[in-house]
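Novice: turn this into a structure:
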Amino acid sequence: MTHRKWRDLPWSQRTAIAAAGAVQTVLAASAWWDLARRPADRVRGPKWSWACVIAVNFIGPIAYFTAGRVPPRAATTGQSA
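Specialist: Sure, this is the predicted structure:
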């Protein structure tokens, strides 16, 4: 197996790699931002463990957003049933 250098890759592959890197960066940054500002009682499990999970490419931030956060409480209207 030969290693290809960045400059040897076609433009389309370089663009795809750069786009994937940008998506990963935005996903991780937004997940860490949310985790830092979310109260601990609104996170499933310890916050430090979710901070580590978020570092895992693509899967970590998606897992945090889908399983790590406790959904907001239902708003009460003040009416009795």
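Novice: from here on, just use CA atoms for contacts and neighbour counts.
Specialist: Fine.
Novice: for the residue positioned nearest the centre of the chain, what are its contacts?
Specialist: Centroid-nearest residue in the chain, with CA atoms, centre = their mean: Pro61, separated by 2.0 Å. Contacts for Pro61 were tallied using CA atoms under 8 Å, 6 or more residues apart in numbering; they are 27-28, 31, 53-55.
Novice: next, the second sequence, to be compared with the first:
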Amino acid sequence: MAQKKRWNELSVVSRWRIVVLGIIQLALQFVALRDLVKRPASDVRGAKGAWAAASFINFLGPVAYLVFGRHIKK
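Specialist: Purely as a prediction, here's the structure:
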């Protein structure tokens, strides 16, 4: 089994990828949680608490809420 590398053993490119993906994850979660707090419960498909918990699942949770969890008014 491959041994885990420490941060200082990673290449500069690998470090940047991790940082950029982390920023994207945090931005998605911020947008999802902010929308969830501001949106009335009647405009959310399902329980707001469940969507808030799901937003902590990397990438998948916030994207799922933004795509499937909101009723978009036309």
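Novice: could you dump the contacts of Pro61 of the first structure to a markdown table with secondary structure, neighbour count and distance to Val43 of the first structure?
Specialist: Output for the contacts of Pro61 of the first structure, formatted as a markdown table (DSSP: H, G, I helix; E, B strand; the rest coil; neighbours: other CA atoms under 10 Å; distance: CA to CA, whole Å):
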| residue | secondary structure | neighbour count | distance to Val43 of the first structure |
| --- | --- | --- | --- |
| Leu27 | helix | 21 | 18 |
| Ala28 | helix | 24 | 16 |
| Ala31 | helix | 21 | 12 |
| Val53 | helix | 18 | 13 |
| Ile54 | helix | 23 | 13 |
| Ala55 | coil | 18 | 17 |
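Novice: out of the residues you listed, who's nearest Arg42 of the first structure?
Specialist: Ala31 (13.9 Å; CA to CA).
Novice: give me the nearest residue to the residue nearest to the centre of the first structure, chain neighbours excluded.
Specialist: Leaving aside its sequence neighbours, Pro61 of the first structure sits nearest to Ile54 (CA to CA, 6 or more residues apart in numbering; 4.7 Å).
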